[in-house]
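Asker: Structure for this input, please:
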Amino acid sequence: MEAGEGKSMTGSKAKKATRMQIMQKKKRIDELLKSAYSSDKDHLADFAHSRHYNKNGLSLSLESGRGDKLSSNLKQQIQKLLKVNMEGPYGAEWPTEEKIKRKEMSSPEALYIFVHNVENTTDNSKESMIGFVQYRFTIEEEIPVLYVYELQLESAYQGKGLGRFLMLLIELIARKNGMGAVVLTVQKMNTSAMKFYLNKLRYNISAISPSKVYQMSGIIDQEKSYEILCKAFDHEAKAVLEES
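Answerer: Presented below is the predicted three-dimensional model:
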């Protein structure tokens, strides 16, 4: 056997091993996502203590939901809350964005945590949705992540620790399901949200956020109106999503 042939065989084995590793990683991620989306899975079931929030004068209950099982009434409540909270930050982009969010809202991949306030009256109990988290399990740069699409609360319930409570719960759900990070998108005009995630929850502007991508490539004339933030849980996710 000639020396060149030996090197060729060695290189072939290395490529085959690399392909095998890639396939095994893909299979592992696919299995993680399939398990996370299991039809009978209630992601709050693992955190029974988190089904209620009783702090700062609030008495609230939490329940899970799915986009393809929303009632028409709940859809209307979601749309109304989105419009109240997001029309300002999106500005002129809102009409287009509203259509996108309406479609995302009912997707089978859309998972929810709904927050309800139970108001006891003299004749019955009236339950109303005062906020929600919409999230999905997906892949970013070959990393399995929990992507938060929405965190929306009525104004009367903001600034009372509820948002922080919900995001910490989301992080627990992400870890429990083997995700490498929590990822989300925030409008730059929504300065209170940017401060909340960056300062209070210690999220980072992701390496895949437009500002970072353009900075690395030297492009300065295509600034986007949003940032992608993330919190990584392991070395691989941190290297890819935070440090690239």
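Asker: only C-alpha atoms for contact and neighbour calcs from this point on.
Answerer: Will do.
Asker: Determine how far the helix or strand where residue 34 lies lies from the middle of the whole chain.
Answerer: Here residue 34, judged by DSSP states H and E, is contained in helix 3-36. Put simply, helix 3-36 sits 29 Å off its chain's centre (CA atoms, centre = their mean, to the nearest Å).
Asker: contacts for the longest strand along the chain?
Answerer: Secondary structure of the chain per DSSP state E: the longest strand is strand 125-140. Identification of contacts with strand 125-140 by CA atoms under 8 Å, 6 or more residues apart in numbering yields 33, 36-37, 74, 77, 81, 109-120, 144-154, 157, 166, 179.
Asker: Can you give the contact residues for the helix or strand that comes right after it?
Answerer: Later in the chain than strand 125-140, the nearest helix or strand by DSSP H and E is strand 143-153. Applying CA under 8 Å, 6+ apart, the contact partners of strand 143-153 are 29, 32-33, 81-82, 85, 130-139, 163, 174, 178-185, 237.
Asker: Sequence B follows; please return its structure for comparison with A:
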Amino acid sequence: MKRREALEKKKSIEELIKNANDPLKDHLNSLPCSYRHYNRNGLSVYLESGIGSNLSSFKKQYIQKLLKVNMEAAYGPKEWVFEEKVKRKEMVAPDARYVFVREIVDNEDGMQPPGDSFVGFLQYRFVLEEEMPVAYVYELQLEQCVQGKGLGKFLMQLVERIAYEYRMSAVMLTVQKGNVFAMDFYVSQLRFVVSSNSPSRMGFNTSYEILYKAVDCEAKEK
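Answerer: Here you go, the predicted structure:
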């Protein structure tokens, strides 16, 4: 009976992830319209969804450029050469989901987002971690001009809402220990905690931590 229950639970979790990864689903469409826009602190932006396997050349170039600007210093020039190759592969994976952020500006036709007005992006995936379905945040990257205006917090809250809508157990991410600003942002402001499968919790000394925030009670207990 226990084995049958375990197999049924595993199958149920696989179905949840499969459903969430359906390429025909636009995750933003499952949320209230208020999640499509962010208009606070003198910043007005519009959000749109994307999938790794369907990215345009322009979006790929934009992602690579912003990653280099924001992350090269944190990794160091030598390590970044390898890390950049890894991120390029991750970028176009079929299960990589995106939320692109476009700045809204005034023009003759009213408040419309021009085609090249990207100011950041979020990349996440639905995966299995610790035998639980989770929304794993791979990247949260913003242009310097829109940082410090609450947009990053809004995007993470959006991922939490998407995780809840698709019945995920938690939101997880990896952060560099040396990125003090990011660690403070996730732990102090968003209430993420160090996961039980993070290297430091298992006695390993690495340059990163794995953080999580539970969406349901089972994840909190585990």
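Asker: quick one: TM-score?
Answerer: The TM-score (TM-score structural alignment, normalised by the length of structure 2) is 0.94; 217 aligned residues with a CA RMSD of 1.5 Å.
Asker: and residue 67 of structure 1, what pairs with it in structure 2?
Answerer: Aligned counterpart of residue 67 of structure 1 in structure 2: residue 52 (TM-score structural alignment).
Asker: ok, and the closest non-adjacent residue to that match?
Answerer: Among residues not flanking residue 52 of structure 2 along the chain, residue 92 sits closest, at 4.0 Å (CA to CA, 6 or more residues apart in numbering).
Asker: quick one, the helix holding residue 34 of structure 1 and strand 125-140 angle?
Answerer: Here helix 3-36 of structure 1 runs at an angle of 180 degrees relative to strand 125-140 (axes from the mean of the first three to the mean of the last three CA atoms, to 10 degrees).
Asker: roughly how far is the longest strand of structure 1 from the heart of the chain?
Answerer: Taking CA atoms, centre = their mean, one finds strand 125-140 of structure 1 lying 11 Å from the centre of the chain it belongs to.
Asker: Specify the angle between that strand and strand 143-153 in degrees.
Answerer: Strand 125-140 of structure 1 and strand 143-153 are oriented at 150 degrees to each other (the same axes, to 10 degrees).
Asker: Could you pull out the buried residues of strand 125-140 of structure 1?
Answerer: Neighbour-count burial for strand 125-140 of structure 1, with 16 or more other CA atoms under 10 Å as criterion, is recorded at 129, 130, 131, 132, 133, 134, 135, 136, 137, 138, 139, 140.
Asker: for stretch 125-145 of structure 2, same thing?
Answerer: Buried residues in stretch 125-145 of structure 2 (16+ other CA under 10 Å): 125-128, 132-142.
Asker: Which parts of structure 2 are strands?
Answerer: Taking DSSP E to define them, one finds strands in structure 2 at 37-40, 43-51, 97-103, 105-107, 110-112, 118-129, 132-142, 170-176, 193-194, 208-214.
Asker: What does residue 203 of structure 1 correspond to in structure 2?
Answerer: Using TM-score structural alignment, residue 203 of structure 1 pairs with residue 192 in structure 2.
Asker: Pretty sure residue 209 is one of the things that match touches, is it not?
Answerer: No: Residue 192 of structure 2 sits out of contact with residue 209 when judged by CA atoms under 8 Å, with a separation of 11.2 Å.
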